[in-house]
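J.: quick one, what's the 3D model for this:
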Amino acid sequence: MRYVEEFRDPKAARALIARIAEVADAIGATKDEPVRIMEICGGHTHAIFRYGLDKLVHEGIEFIHGPGCPVCVLPMARVDECVEIAERPGVIFTTFGDAMRVPGTKGSLMQAKARGADVRMVYSPLDALELARRNPDREVVFFGLGFETTTPSTALTLLQAAREQIPNFSIFCNHITVPPPLKALLDDPWMMLDGFVGPGHVSMVIGVHAYDFIAADYGKPIVVAGFEPLDLLQSVLMVLEQIRYGRAEVENQYARVVPEHGNPISLKAIDEVYEPRPSFEWRGLGEIDASGLRIRPAFAAWDAEEKFGIGYAAGPRHVAEPEGCACGQVMTGRIKPTACPRFGAGCSPETPLGALMVSSEGACAAYWQYGGARVAAE
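T.: The predicted structure is shown next:
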């Protein structure tokens, strides 16, 4: 397949691996004193394990798994609020598949569905809007969840609902943005990082300059990367080359997809519909200033928080993690998934305690599926 096979070429991969080893040796990277590179995106985490890149690169390279995906960083309180909305009479609650099994203190949306709530998986917010058209006597709520990657589609759907004046459709907005939590991680004195592999899909929307502060203010290199093996290997090499020569820049390895300044149509839709929240809670990171988005007052009629008096409209609330669950520590790169006391001991894809084991981009799910950790846990 064009644009896939050439990025999986074994000969080219071996050449990149050899070059990575050469540069790692030149900068003195060892197993005991590794270069610590955080891949921000959970899609990258899964690709690293799927292709065994963590085993193939120089032993002095350590991958640190970052915030990963919006499902992974969703606090339990927001899951509880989804269940509360879904279980109200007359509501059809719609969401993407990954969010169906994320547990809260009142169970997951899948369990709410088993109890009788009308919870439906959709593939896009437009599917939810169509349900509202077909069911004018029901309130249809779409769970707006995601980084900047999915935010434009939700914004454009809300604009369509406003144009058609569909009164029984609303969005429970939990959209979040990538740069603020990266700043929070870099401000954490426990977080020892040497560089970043930047997210590819998010950057398609926001471009590469949103990460300028990482290089300018913190002196760390970041390379926006694609998702194939050669993409990731080349990105690691680019990070190492920056370290070797004392540079700290934002580079774009994924230029075939990611435009420098992002997607102007998407950015315009986001700006029209959303505004920054004063703060938003991230699982494992706590409240982070201006890291979440909320629907502007002009579109309050389609804002589920306002319509149902729930979420931040009713005031923030915090729910503690299940006892022994270390999702926050894993998500911030402080420990590996296998160091969590509940990994394989009460937490598995079949019976997840945390979102990292549920999400298709979660670090725990990656270790379970690709890392051979499931056997070790058993």
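J.: when you work out contacts or count neighbours from here on, use the C-alpha atoms and nothing else.
T.: Noted.
J.: are we agreed that Ile64 is in a strand?
T.: Yes - counting by DSSP: H, G, I helix; E, B strand; the rest coil, Ile64 is part of a strand.
J.: once you drop chain neighbours, what's closest to it?
T.: Distance criterion Cα to Cα, 6 or more residues apart in numbering; nearest residue to Ile64, sequence neighbours excluded, is Met38 at 4.3 Å.
J.: in a helix, that neighbour, correct?
T.: No - secondary structure of Met38 (three-state DSSP): strand, not part of a helix.
J.: can you report how many residues lie near it?
T.: 23 (other Cα atoms under 10 Å).
J.: which ones are touching it?
T.: By Cα atoms under 8 Å, 6 or more residues apart in numbering, the contact list for Met38 reads Phe63, Ile64, His65, Gly66, Leu193, Gly195, Phe196, Val197, Gly333.
J.: among those residues, which one is most surrounded by other residues?
T.: Val197 (28 neighbours).
J.: residues of the host helix or strand of Cys364 that come out buried?
T.: Here Cys364, judged by DSSP states H and E, is contained in helix 363-370. Residues of helix 363-370 classed as buried by neighbour count (16 or more other Cα atoms under 10 Å): Ala363, Cys364, Ala365, Ala366, Tyr367, Trp368, Tyr370.
J.: now stretch 102-120
T.: By 16+ other Cα under 10 Å, the buried positions in stretch 102-120 come out as 102-104, 106, 108-113, 117-120.
J.: and if you look at stretch 294-310?
T.: Quick answer for stretch 294-310 (16+ other Cα under 10 Å): Arg294, Ile295, Phe299, Ala301, Trp302, Asp303, Ala304, Glu305, Glu306, Ile310.
J.: ok, now which ones touch the third one?
T.: Residues counted as contacts of Phe299 (Cα under 8 Å, 6+ apart) are Ala162, Val273.
J.: confirm it sits in a helix?
T.: Yes - counting by three-state DSSP, one finds Phe299 located in a helix.
J.: how much space between it and Thr157?
T.: Remark: distance between Phe299 and Thr157 (Cα to Cα, to the nearest Å) = 12 Å.
J.: next one: the fourth one
T.: Between Ala301 and Thr157 the computed distance is 14 Å (Cα to Cα).
J.: I'd say Glu148 and Ala210 touch.
T.: No - with contact defined as Cα atoms under 8 Å, Glu148 does not count as touching Ala210 (11.6 Å).
J.: those two: which is more packed in?
T.: Glu148 (23 against 15).
J.: doesn't the more buried one belong to a strand?
T.: No - according to three-state DSSP, Glu148 belongs to no strand; its state is coil.
J.: which residues does it contact?
T.: Residues near Glu148 by Cα under 8 Å, 6+ apart: His175, Ile176, Thr177, Val178, Val202, Val205, Ile206.
J.: another sequence for comparison is provided below:
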Amino acid sequence: MKYVDVFRDAELAHQLARHIHQQADPGRHYRLMEFCGGHTHAVFRYGLPALLPDNVELVHGPGCPVCVLPVVRLEQALELSRLPEVILCSYGDMLRVPAGKGQSLLKARADGADIRMLYSPLEALTLAQQHPERQVVFFAIGFETTTPPTAVLIQRADEMGISNLSVLCNHVLTPAAMHAILTPREGEATAIDGFIGPAHVSTVIGSEAYAPFPRQFGKPVVIAGFEPLDLLQAISMLVGQLNRHEARVENQFSRAVTPDGNPKARVLVERMFERRSSFEWRGLGEVPASALKIRPEYARYDAEQRFELSAPRAREHPACECPAVLRGQKRPDQCRLFGTPCTPDNPLGACMVSSEGACAAWYRYNRGRIAMQERE
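T.: Alright, predicted model coming up:
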């Protein structure tokens, strides 16, 4: 981070923007999806849309693990939290996500459930040691970035012989979601020209994990860092590929991402988890082989088996457009709930709750412009 200012140089940013203007073919429209929620916030934080030509559009994808978790999985966590012997733990964003009938983990905690916010999965191990008479359940969510820490939690618990700890596993896989986005749905056309590949995820799985997309779908992928120059260079690389009718994986974030990613982390994840045959994503529906579950040899740490959880029927807010936002079909401000009444202080959908959510990014960085447009 010593040289982070190099990647925020305003003059270089304007040079890259001018280059993109020269590259962009005025006779075509470029729709580029930034998959990662961190990229979405960086795009708005640095005002990148204002630097791009009108025919280069950035589309916000399902790169927020809190946003893509279906309500039914949250209802299972709520079911667990109501058991008197259970201490339920999860990351902070997850506590505020609305479930059916206006419920959330935060409201359940206010009603007396023992729900703890953690910064690291290993804090659940400490809780299990401190409360041997209770069952500690870690409500695990996230893409490939947060999966290795959960694997470490299970590994440590096994080594230490901890018996009152289990994991409600909701870890999901980025390439499977990208595949689902590019696979045409009934009545829907695939309208994404290329992907800005996620940064943190790619440090784990490596750039080679995206190789099938250019081959199968003819869509380029450029992995990018989080700084404005990273993103502008990635956009330029994608526009260049599209102009040349190319489709391949490029790694703009070579200072952190390698072709193979993090082999040690991948081996540990493979040891602890296996793929589910299918998993429901908010906005994408059932996606084959898109999530992980704990392997049978570690089933004693699987909360789904320990507590024999039901599969409750749950619905999101009927007017919430979060699913369409996650598929890149609508902008956040095209939801009729956006801004009023759905705000970060009163979130009605998952995309407004999470610090990585597209709606939260729009609200934080664009609400002044939106208010000005409404007055006009």
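J.: ok, back up a step: pull out the buried residues from the contacts of Glu148 of structure 1.
T.: His175, Ile176, Thr177, Val178, Val202, Val205, Ile206.
J.: what about these, which are in helices?
T.: Val202, Val205, Ile206 (DSSP state H).
J.: now Gln76 of structure 2: which helix or strand?
T.: Here Gln76 of structure 2 is assigned to helix 71-81, by DSSP H and E.
J.: so that helix corresponds to what in structure 1?
T.: Aligned using TM-score structural alignment, helix 71-81 of structure 2 spans residues 76-86 in structure 1.
J.: same question for stretch 336-348 of structure 2.
T.: Under TM-score structural alignment, the match for stretch 336-348 of structure 2 is residues 341-353.
J.: quick one: secondary structure of Leu88 of structure 2?
T.: Leu88 of structure 2, by the three-state scheme (three-state DSSP), is strand.
J.: is it true that it touches Asp114?
T.: Yes - with contact defined as Cα under 8 Å, Leu88 of structure 2 counts as touching Asp114 (6.4 Å).
J.: overlap in contacts of these two?
T.: Counting by Cα under 8 Å, 6+ apart, the residues touching both Leu88 of structure 2 and Asp114 are Ser81.
J.: ok, back up a step: I'd like the buried residues of helix 363-370 of structure 1 laid out as a markdown table, including distance to Leu353 of structure 1.
T.: Rendered in a markdown table, the data for the buried residues of helix 363-370 of structure 1 read as follows (distance: Cα to Cα, whole Å):
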| residue | distance to Leu353 of structure 1 |
| --- | --- |
| Ala363 | 14 |
| Cys364 | 11 |
| Ala365 | 12 |
| Ala366 | 15 |
| Tyr367 | 15 |
| Trp368 | 14 |
| Tyr370 | 19 |
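J.: could you check how far the nearest residue to Arg313 of structure 2 once chain neighbours are set aside is from Arg282 of structure 2?
T.: Nearest residue to Arg313 of structure 2 in three dimensions, chain neighbours excluded: Val72, at 6.4 Å (Cα to Cα, 6+ apart). Distance of Val72 of structure 2 to Arg282 of structure 2, computed by Cα to Cα: 10 Å.
J.: check Tyr301 of structure 2 too.
T.: Tyr301 of structure 2 is 26 Å from Arg282 of structure 2, by Cα to Cα.
J.: how about Leu231 of structure 2?
T.: According to Cα to Cα, Leu231 of structure 2 and Arg282 of structure 2 sit 26 Å apart.
J.: check contacts around the counterpart of Asp118 of structure 1 in structure 2.
T.: With TM-score structural alignment defining the correspondence, Asp118 of structure 1 maps onto Asp114 in structure 2. Residues in contact with Asp114 of structure 2 (Cα under 8 Å, 6+ apart) are Ser81, Val86, Ile87, Leu88.
J.: switch the cut-off to 7 Å
T.: Ser81, Ile87, Leu88 (Cα atoms under 7 Å, 6 or more residues apart in numbering).
J.: what of Gln329 of structure 1?
T.: So Gln329 of structure 1 contacts Gly284, Ile335 (Cα under 7 Å, 6+ apart).
J.: tell me the counterpart of it in structure 2.
T.: Under TM-score structural alignment, Gln329 of structure 1 pairs with Ala324 in structure 2.
J.: roughly how far does the residue nearest the centre of structure 1 sit from Arg19 of structure 1?
T.: The centroid of structure 1 falls nearest to Cys69 when counting by Cα atoms, centre = their mean (1.6 Å). Cys69 of structure 1 sits 30 Å away from Arg19 of structure 1, going by Cα to Cα.
J.: what about Glu280 of structure 2, helix or strand, and which?
T.: Applying DSSP H and E, one finds Glu280 of structure 2 within strand 278-281.
J.: now for that strand, which elements pack on it?
T.: strand 285-288 (3 or more Cα pairs under 7 Å, 6 or more residues apart in numbering; DSSP states H and E).
J.: what is whatever helix or strand comes next after the strand it packs on packed up against?
T.: Counting by DSSP H and E, the next helix or strand C-terminal to strand 285-288 of structure 2 is strand 292-294. On a contact count with 3+ Cα pairs under 7 Å, 6+ apart, strand 292-294 of structure 2 meets strand 165-171, strand 273-275.
J.: show me the contacts for the residue nearest to Asp289 of structure 1 when sequence neighbours are not counted.
T.: Nearest non-adjacent residue to Asp289 of structure 1, counting by Cα to Cα, 6+ apart: Ser279, 4.1 Å away. Contacts for Ser279 of structure 1 (Cα under 7 Å, 6+ apart) come out as Glu287, Ile288, Asp289, Ala290, Ser291, Gly292.
J.: kindly report the same for Asp302 of structure 2.
T.: So Asp302 of structure 2 contacts Ser166, Val167, Leu168, Ile294 (Cα under 7 Å, 6+ apart).
J.: helix or strand for Glu130 of structure 1, which one?
T.: Going by DSSP H and E, Glu130 of structure 1 is in helix 125-134.
J.: could you figure out how far that helix is turned away from strand 169-175?
T.: 160 degrees (axes from the mean of the first three to the mean of the last three Cα atoms, to 10 degrees).
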